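Engineer: one predicted model, sequence on top.
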Amino acid sequence: LHETALVYRPKVIVCGASAYPREWDYERLRKIADEVGAYLFCDMAHYSGLVAAQVVADPFKYAHIVTTTTHKSLRGPRAAMIFFRR
């Protein structure tokens, strides 16, 4: 990813998945994003309940933008949330 980002210099790097068995290295992704001048965007809709329960890593410390839904692993009514830093 680092080499690809250096070549293409994206404006946004997206992370998050519904079927990814490993922990995301948000710190490393943020360093790559900062190096190429990109935003780090994390979609944690499928595992936000695990983030809330502190079972998996929390993307909020590193991501510029975090999105999630309330009805998947948070088990709330159907809705969505977008968090961003200025």
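Structural biologist: Received the coordinates, thanks.

Engineer: from now on I want contacts and neighbour counts done on CA atoms only, so please keep to that.
Structural biologist: Will do.

Engineer: what ranges do the strands span in this protein?
Structural biologist: With DSSP state E applied, the chain shows strands at 12-15, 39-43, 65-69, 80-84, listed in chain order.

Engineer: next up, a second structure to put side by side with the first:
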Amino acid sequence: FRPKLIICGGSAYPRDWDYKRFRQVADKCGALLLCDMAHISGLVAAQEAADPFEYCDLVTTTTHKSLRGPRAGMIFYRKGPKPPKKG
């Protein structure tokens, strides 16, 4: 089984996501890694939750949940190809 996209994130998971481990799995099967951080974006911004941006190819969030802004959404993505693997 070779998925093209692995999605991590959720609203009912009470612990930090292990983004580094998700990245390793995604790299092993050649998949992109997407994090939906809509429910924890305020915690990520306040540095109270793990930051997915170092590990994920795509990050999605909303502005009206824990960021407390107007109703909207944001999609962040890495521009260009992935950097070459080291070693």
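Structural biologist: Thanks, I have the structure now. Note that the coordinates shown come from a computational prediction; the quantities given were computed from them, not determined experimentally.

Engineer: by how much does the longest helix along the first structure deviate from the second structure on average?
Structural biologist: Taking DSSP state H as the criterion, the first structure has its longest helix at helix 26-36. Helix 26-36 of the first structure differs from its equivalent in the second structure by a mean of 0.5 Å after superposition (mean C-alpha distance after the TM-score superposition for the first structure).

Engineer: I'd like the strands of the first structure laid out as TSV, including mean neighbour count.
Structural biologist: TSV is the format used below for the strands of the first structure (neighbours: other C-alpha atoms under 10 Å):
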stretch	mean neighbour count
strand 12-15	17
strand 39-43	21
strand 65-69	20
strand 80-84	11
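
Engineer: so which of those strands comes closest to residue 52 of the first structure?
Structural biologist: Residue 52 of the first structure sits nearest to strand 65-69 of all the strands of the first structure, at 11.5 Å, using C-alpha to C-alpha.

Engineer: ok so, going back, any chance of the strands of the first structure in JSON lines, plus distance to residue 50 of the first structure?
Structural biologist: As requested, the strands of the first structure are exported to JSON lines (distance: least, C-alpha to C-alpha, whole Å):
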{"stretch": "strand 12-15", "distance to residue 50 of the first structure": "16"}
{"stretch": "strand 39-43", "distance to residue 50 of the first structure": "13"}
{"stretch": "strand 65-69", "distance to residue 50 of the first structure": "12"}
{"stretch": "strand 80-84", "distance to residue 50 of the first structure": "16"}
